[in-house]
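1. dropping the sequence and predicted coords here.
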Amino acid sequence: MFATAAAVVTGVASPTVHAEASRIQFLTPSGNIGCQLDRTPEGSSFAWCKANEHSWVAPQSSVCPRGNLPGAIGEPGGEDVQLAEGQAPCFGFVMSQLFFSGQYAPPIVAYGERRSMGAITCSVEPAGVTCTDGTTGKFFRLSRDSYLLG
């Protein structure tokens, strides 16, 4: 009887499944650039980054369309660089915070390391952060001194 009960209990237990994180946030070692990689409810990936201090001015004409990212606002004046899977990179405003301190601060990603979510990969280098859509090759590069949308 004991062996039968053990077999039933063993058969009911399922192995632990480790799913990919639904959101990745990080800061560069300088603490000046923060990024978030995430997925839309439909499953496509996206990234957005923000430079806390920068010497460049975001273009007023390159505004992300409303709905480009969840939580994004398609209005002029945004300084958050965004890249959604299958779309061109753009500037907009994301209603989210990255620059926390203490226990809520995102982890630091060392120079030379990458973080990926689906098709989007962000690489951290001393010159800044580059996020690329592996399906289209579209990208953005962001630093304190400059930005590039490609």
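-> Thanks, I have the structure now. What you are looking at is a predicted structure, and each value in this text was computed from that prediction instead of being measured.

2. C-alpha only now, for contacts and for neighbours.
-> OK.

3. tell me the contacts of the spatially most central residue of the chain?
-> Compute the mean C-alpha point of the chain, and by CA atoms, centre = their mean the closest residue is residue 37, 1.8 Å away. Neighbour list for residue 37: 23, 24, 25, 45, 46, 47, 48, 116, 117, 120 [criterion: CA atoms under 8 Å, 6 or more residues apart in numbering].

4. helix, strand, or coil at it?
-> What DSSP: H, G, I helix; E, B strand; the rest coil gives for residue 37 is strand.

5. check it against this one:
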Amino acid sequence: MAGVTAGAGGGTAHAMPAELLQFRSPSGNIVCQFTTAIGGGDSVVCDIANYTYTPPPRPDWCTGGSWGSHIALNEGSAPAFGCGSVSVAADGLPTLYFNHSTTVGNLTCLSMPEGITCTDATTGHKFRIARESYELG
């Protein structure tokens, strides 16, 4: 079941749909989507168009596609960079405004000025992605 909640912090109130399976950051630089992971369970993937951070080295298995702009979190697993991109254009997607979150199953993504943070409630694994930096945990 998906839901969207407003977080603390004030600001302009925005009407949010009951669920956001795909969304963009307020700047439109980050696009995320919830999917079903291979083998079952929920997954969230985020792709960033422009970034200044240095991604980890490209692994040998990533022979094609982009590297460094795509992070995935599969329910029950640690987050990781992926090879390729989400391939979802930001135009027309609903915006996940700052201080708002959206949840699908045990995965929640929160939009803050510091970036998008997605967390797995079952394991505590998470990632944060922003133009200047990323965090995997």
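-> Perfect, thanks for sending it. Here the structure is a predicted model, which is why all the values come from computation and not from measurement.

6. now list the buried members of the contacts of residue 37 of structure 1.
-> Using 16 or more other CA atoms under 10 Å as the burial test, the contacts of residue 37 of structure 1 include 24, 25, 45, 46, 47, 48, 116, 117, 120 as buried.

7. residue in structure 2 matching the fourth one?
-> So that's residue 46 of structure 1. Counting by TM-score structural alignment, residue 46 of structure 1 corresponds to residue 43 in structure 2.

8. spatially nearest residue to its match (excluding sequence neighbours)?
-> Excluding its sequence neighbours, the residue lying closest to residue 43 of structure 2 (CA to CA, 6 or more residues apart in numbering) is residue 74, at 4.2 Å.

9. tell me the contacts of the one you found?
-> 37, 41, 42, 43, 44.

10. any idea how far the nearest residue to the second one once chain neighbours are set aside lies from residue 123 of structure 2?
-> This points to residue 41 of structure 2. Take residue 41 of structure 2 and drop its neighbours on the chain: the residue closest to it by CA to CA, 6+ apart is residue 75, 5.8 Å away. Remark: distance between residue 75 of structure 2 and residue 123 of structure 2 (CA to CA, to the nearest Å) = 8 Å.

11. now do the SS call for the residue mapped onto residue 26 of structure 1 from structure 2.
-> Under the alignment (TM-score structural alignment), residue 26 of structure 1 maps onto residue 23 of structure 2. Assigned by three-state DSSP, the conformation of residue 23 of structure 2 is strand.

12. count of residues packed around residue 23 of structure 2?
-> 25 (other CA atoms under 10 Å).

13. cool, the one 3 residues further on as well?
-> Each residue near residue 26 of structure 2 was counted by other CA under 10 Å, and the total is 17.

14. my guess is it contacts residue 99, does it?
-> No. At 10.9 Å, residue 26 of structure 2 does not count as touching residue 99 under the criterion of CA atoms under 8 Å.

15. can you pull out the strands in structure 2?
-> Applying DSSP state E to structure 2 gives strands spanning 2-6, 22-24, 30-36, 42-48, 67-74, 80-83, 100-104, 107-112, 115-120, 126-129, 134-136.
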